[in-house]
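Participant: sequence below, structure please.
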Amino acid sequence: MTGHGEGWFALFPDCEAALAVASRLEPRAARTLTHPSGNPFIVGDWAGSVHARNSHGLFVALLGHTPVGAAELEAHLAGVREIEALDRLTARLPGDFHVVVEAHGEIHARGTAAGLRRLFHATTDGLTVAANRADVLARIVDAPVDEDVLALRLLDFVPHPLGDVPLWRGVHAVVPGELLRFGRTPTRTARWWEPPRTHVPLAEGADALRRALDQAVRTRVEAAGTVSADLSGGLDSTTVCALAAPVSAGPLPALTMPSRDPGDDDVRWARLAAAEIDGLDHVLLDIDEIPLFYSGLLDVRGPVDEPLPTILDQPRQLVGHDALLAGGSRLHLTGMGGDHVLWGHPAHHRDLLTSRPLTALRSIRGYRAQNRWSMRETLSVLTDRRPYGQWLADAADEITAPRPAPHSPDVFGWDIPPRLPGWATPDAAASVRRSLREAARTAEPRGATRALHNELHTLHHGTRATRILHQVAEHSGLPLASPFLDDAVVEACWSVRSEERATPWDFKPLLKTAMRGRVPDALLRRTTKGEASADAANGLRENRGRLADLWRDSHLATSGLVDAERLVDITLRPSSPELRHGGLDATLACEIWLRTI
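Facilitator: Below is the predicted model:
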C-alpha cells in the first residue's frame, strides 16, 4: 500500500471469537486498532485515517480523504451520548471516507452514498465480519465463487438489484446510502442517505458545485502534498487540473494520452488548457507509448473484487504512471465520475410530462431529433406503465433477443434491456433467466421515479467501475482519486432543477456555469467529444491471436458459461459486428478476473 489509496480493512465485534478469525489476516495486515478490551477491531492496511473516543464510550474512525483532523473530530464528538446521534453527525462531515462508529459493543459502519467506498459483510463461525472489499471477506470465510452471479456479469447491462450482488457465496453487499449495524444486536442495515430534492436554480447550484469540487480537490492535494492529474482534453479532467494547480506544491504534472483516431481532437484541447491554466506541467505521451486496447491482458494485476471492463483498461490507463511516481507524485487525480453525476438523465423529462408537459415535450422532441428515434418507438416507451418488477421479469425473457439500437428511447424507461452475448451457453442463459425472475418477485426500483432510479443506477455503476480502476492503480503504486464522486459533489449536482441540468440542447451546462472563469472559455464552447473506437478496432485486429489463445484455455468455458470454439472463431474475425458490439468487454472482464483471483 502507498499512503493515499483506500487500501483494505476488516471490522470485528468485541469478542474472544474475533481473535481466531482476525489471525487469518495477520500475514497481510499492516495496522490494527483494538477495542478497549484488547480484542481486534479494525485490521488491515489502510491510509488517511483519523479516530477519537469520548468520555461516554463512543468511538468514531474516518478512514479515507477528509480535512477533519483529530482535534476537530474530538470537538465534534464531545458531549455526544447516543450512537445514532453520531451517525447523523458524521453524515455532515466533508470528504470521501468510510465511517466506523462503536459504542458499548454495537458497531455502525458505512461507505459513501455515491458508492465509491463500499462495505460488505459475511458470517463465519457465528461471527459477523465486515470489510471494505468483498474479496477480503471471501478470503476470511473461504467463500467459493458463485457461478450464477458470474453468469449475470456476462450481460451487457446488469439490472438492479443484481449488480450489487458480490461474486462469492455468503458475502453480502451493503447498498450505497445504507449503513451496517452489527455486534451486540442482530446484523441489519439502515438507510442514512436520501438523494436531495431537485429544486435549486442552475446558477445557485453552479456556485455550490464549484465550492464542493474545490474542497474535494483541495483536500486531496493538501493531504498528499505532491500530486499529478489527468488532462484528457475533456471538461471534467480540465476542471480538476484547474482546481488542483493553484494549491499544488509545485507545477502540477498534467498527463495527456493521445489517440490513434485521426478524428480525435482531445490533444488539441489538452494543449489549449495546458497553455492557459497557470501552474501546469503538461506531460504529453508519445503515441508509441500507448498500448492498444486488449494488449497485456494477462499482465493485469489483481486481485480486484468484481469483474468490470475497467480492469481491462489497466495497461492503457496506467501508462505514464511509473514516471509520475518517480517524479514524486503520491496521488493521481482523475475526472472520472463527471459523466455520471453531471449528465442529467433524459427520464426526468418523462417525469415532467404531468407537471410541465410543454417543457417535457420540447426536450423529448430534442432527444428524438438527435438520436433519430421514430415516433412509434418513442411513444411505446413513454406509455409503458409496467412496474419495475414486471419490467425485470419481462427482461428475463429477452436476454437472447437482438440487441436494441444504441441510444434507443429505452432511456425514458426503467433501463436498457440487458442482453447476453451470442457465445453464452444455454446453461448460462438459463441461469441468468432464473436469477432475473427470482429478483423480479421482490425487486423495487432504486428511486420513486424512473429518472431517479436511472440516475442512481448510473451513478452506482460508475462508482463500481471507477472503484475497480482505483484498486488496480493501488497495486501499481500510484493511487487514484476521483473528486467528482464525492458525496458533496453529487448532492450539489442533483439539487439542481432537473430540466436545467438534463437537456438535449447543451452538454454539461451545470459544470460549464460552475467553471466559467476557471477553465479556458474556448473549452466551455467545445462541441466535440473524443472517443477511442479506432484504438479499440486496431486492438482487436492486432491482438486477435492472443485473444484466441485466451479462449482456448478459458476459465469461463471450463465453468460451462461460454462456448470457447465460437469465441475463437469470432475473435479471428475482428471486424465481425458480433464481436465489437456483442458484449466482448464484459466477457473478457470475467475471464481475466477469474485468472487474477
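Participant: contacts, neighbours, all on C-alpha from now
Facilitator: Noted.
Participant: so who does residue 73 touch?
Facilitator: 50, 51, 52 (C-alpha atoms under 8 Å, 6 or more residues apart in numbering).
Participant: which element is it on?
Facilitator: For residue 73, the element it lies in under DSSP states H and E is helix 70-77.
Participant: and that helix, what's buried?
Facilitator: Across helix 70-77, burial judged by 16 or more other C-alpha atoms under 10 Å covers 73, 74, 76, 77.
Participant: related to what we said a few turns ago, and which of the contacts of residue 73 is nearest to residue 235?
Facilitator: Comparing the contacts of residue 73 against residue 235 with C-alpha to C-alpha places residue 50 closest, at 33.4 Å.
Participant: after the helix or strand the closest one falls within, next one along is what?
Facilitator: Per DSSP H and E: residue 50 is located in strand 49-53. Moving toward the C-terminus from strand 49-53, the next helix or strand (DSSP H and E) is strand 58-65.
Participant: quick one more, to check against the first:
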Amino acid sequence: MWFGGSGGPRAGWRRPVSSRPVWPDSAGFWDSGDWPRHERKTVERGGVRVAVFGPCGVSRNELEALAASDAPDDMAWRWPGSYTVVRLDHEGTTIWTDLGWAQPVYILTTRGVTTWASSSLLLASLNGHRPDLSQITDRLIDPDLSESAARRSWFAGVERLPPGHRVTLARDGTVGVGRVWVPRHKHGLDHPALLRTELDAAVRLRVDTADAPSTDFSGGFDSTALGLIAAEHLYPRRRRIIASTVHPSGVTSGGDLDYAREAGWHPGLHHVWLPLGDEHAPYQELDRVPATDEPAPTTVSHAYFSAQLHWLAREHGCDLHMTGDGGDGLLLTQVGYLADLARAGKAVRAVRETALWAHVRKKSWFDVLGSIRKSSSPQEGRPWVNKVAREQEAPVAELFEPCTRSQRSVISAVLPAGRTARSDAQIAERCGIGLHNPYFDSRIIDTCLAVPTRELPGPARYKPLMAEAMAGLFPPRLARRTTKGDASADHYGGLRKALPRITDMLDGHLAALGLIDVPRLRRVVADTAAGLSSDLYPVESAVAVETWLRALTARPTTTWLIERTEART
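Facilitator: This is a model prediction of the structure:
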C-alpha cells in the first residue's frame, strides 16, 4: 500500500498507472487503491482537501475541522495511531509526518517535477532503481550510520522526509521543511498511567477495525502487554485476540515460553502455539524475500516471519497482526542517562546507578564508563568493507535538538526502527496481513520521552515504567522479570546450516559494486559460524543487503503516466 503526489513549476503531473486519484479530479494526488477504509480518511470543504493515511483515531468531525480552519501542527501526534496527514489547498500541498517514522514519506525531483510517495521503491522506479552506495557502505560498517540518516534513502536521488515535520510543496516547486515536534519533559505527572492510557488507545484502534486480530506473544513485556490489553478490551464484547507464541519444534517450556504460558490464560485471549522446524531457521528462504523500500529487519529470519503470518491468515483467518517491536528502545533506559544525571546535579545518584548497573551486568566501572562513551560515537570500520566517497549525513536525532542524552538515545534507536519496520509491513502485505507496531505510534513516543531525567529509572532496572503501567494485568512472575530473552543461539545455528549457501552468495551484487573484499568477508562469516566471533552484525548486515539487492533485480515493472504520456521504467 502506498500514496503520493506530484507537482512543480512545469505544468503536468506523474502517477503510477496502477494508482487511483484520491479525489476524481486530483491526478496529482493518488494512492494504490488497496487501503482499508479505516486507514484512508478524506474530507473536502471550501476548496480545502485533507487526507489521513494509516491507523488514526481522528473522528469525522475532527477531520472536517481540519479542512475548515488553519491546520494545527500538533495533529501529527494529536490522535492515537501511526499516520500521515496531507492537506491540499490553493497554495499547494502540505504533509505532516508522524513522529515514529512508521509511515515514512520520500521525495524525488526529476525534470522539473517533484514527486513524493510513501514508498521509496516506488519512487526509485522513476530513477532506474539505482541503490545509494554511501547508504549501503554505512550499513555494512555500522547500523547507526545508515539507519539514522535523516534525509538519505537507500536509492540514489530519493530523499526521506524527516519525522515529526511539516513539509510544504508549493505550486511553484518550492519545498519547505519545518519541525513541528520536540521532546519535552513533563513534570508532576503519573507517567506509568499515561503510558497505559496511550497503549490502551493504540491497541483499541487496531483491534476494533480488524475482523480477526492477532499479536506476537513471546513472553516478553512488550508483546504480552499488547495481547493482555486487547483481551481486556475484547472479552466484554465477546471477541478475542489470537496470541501467537512461536517455539522450536519439540520445545514447549523454559525461558520465555514459561512466561507466555502463564500470561496466556487471560479471558479474551486465545493462546496458540506455532512449532518451527529447521526449515524456518535464520538464513533460510532468502530467495523468497521480496523487494522493499530498504533491507527489512526480518530479512535473515524471513522463513520464520513469513511462515507465522501465512499460518495466522490460513488457520485463524487473521487480518491484522501486532508486534512488540520498538518497546526495547522506548522502555529500556540507556546508559547515556547516567551522564544526564550528572549534568542535572545528581552526582550521588549517578554514582549509585552506575554501581548498580555494573553489578547487574557483572562489569567493572571502567567498562560501564567506556560503554557510555561508546554510545555516542560510531563503531570503527570493518576491514572487509571497501569505502566509497560520501557526504556527511546528519543523524535524525540532530533534528530535535536540544534534548538530553537519554532522549537522543531513544530517538536514535526508535525512529529509524519505526521506518525500517515499514519494510516488514510490506512483506506482511504479501502474506495477506496488516502488520502493526504500536510502540512506534506518535503519542506513545511523545509520552515516553516526556519522563523527566530525575524520574527515569536507572538502566539496571528492567522496564519499570511498563511494569507499573501494567500493574494488575501482568502475571506476578512476569512483572518481576529482570532480563530479556536472547535468540542469538538460533542465529548461530541457522548460519552454520546455511554456511555453504551464504558463502556463495557473498560473491554477488555487493562484490560487483566493489563494496566488499569477498575473501575477507568469507573469513569473517566462517569465523562467526564457528563461534570464534560474538558479533553477528557483520554477517547479518551483509546478507540482508545482498538479499535486498537481489530482490531489486526481480522487482515488478512500474508504469507511470507522465504529463498524460505513458513511460515504462
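Participant: contacting residues around the strand holding residue 50 of the first structure?
Facilitator: So strand 49-53 of the first structure is contacted by 59-65, 68-70, 73-74, 77 (C-alpha under 8 Å, 6+ apart).
Participant: tabulate the residues you listed in a markdown table, adding columns for distance to residue 463 of the first structure.
Facilitator: Listed next are the contacts of strand 49-53 of the first structure as a markdown table, based on distance: C-alpha to C-alpha, whole Å:
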| residue | distance to residue 463 of the first structure |
| --- | --- |
| 59 | 28 |
| 60 | 25 |
| 61 | 23 |
| 62 | 20 |
| 63 | 18 |
| 64 | 16 |
| 65 | 16 |
| 68 | 24 |
| 69 | 26 |
| 70 | 28 |
| 73 | 27 |
| 74 | 31 |
| 77 | 30 |
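Participant: tell me the one of those residues nearest residue 259 of the first structure?
Facilitator: residue 65 (32.5 Å).
Participant: need the counterpart of that closest one in the second structure.
Facilitator: Residue pairing (TM-score structural alignment): residue 65 of the first structure is matched to residue 55 of the second structure.
Participant: residue 342 of the first structure too?
Facilitator: Residue 342 of the first structure maps onto residue 331 in the second structure, by TM-score structural alignment.
Participant: quick check: the gap between its match and residue 321 of the second structure.
Facilitator: 21 Å (C-alpha to C-alpha, to the nearest Å).
Participant: between these two, which is the more surrounded one?
Facilitator: Legend: neighbour count by other C-alpha atoms under 10 Å for residue 331 of the second structure and residue 321, higher for residue 321 (27 against 23).
Participant: which SSE is the more buried one in?
Facilitator: strand 320-322.
Participant: average offset of that strand relative to the first structure?
Facilitator: Comparing strand 320-322 of the second structure with its match in the first structure after superposition yields a mean distance of 0.7 Å (mean C-alpha distance after the TM-score superposition for the first structure).
Participant: which stretch of the first structure is that strand matched to in the alignment?
Facilitator: Against the first structure, strand 320-322 of the second structure falls on residues 331-333 (TM-score structural alignment).
Participant: can you name the residues in contact with that stretch?
Facilitator: For stretch 331-333 of the first structure, the external contacting residues (C-alpha under 8 Å, 6+ apart) are 4-5, 220, 224, 226-230, 240, 478-483.
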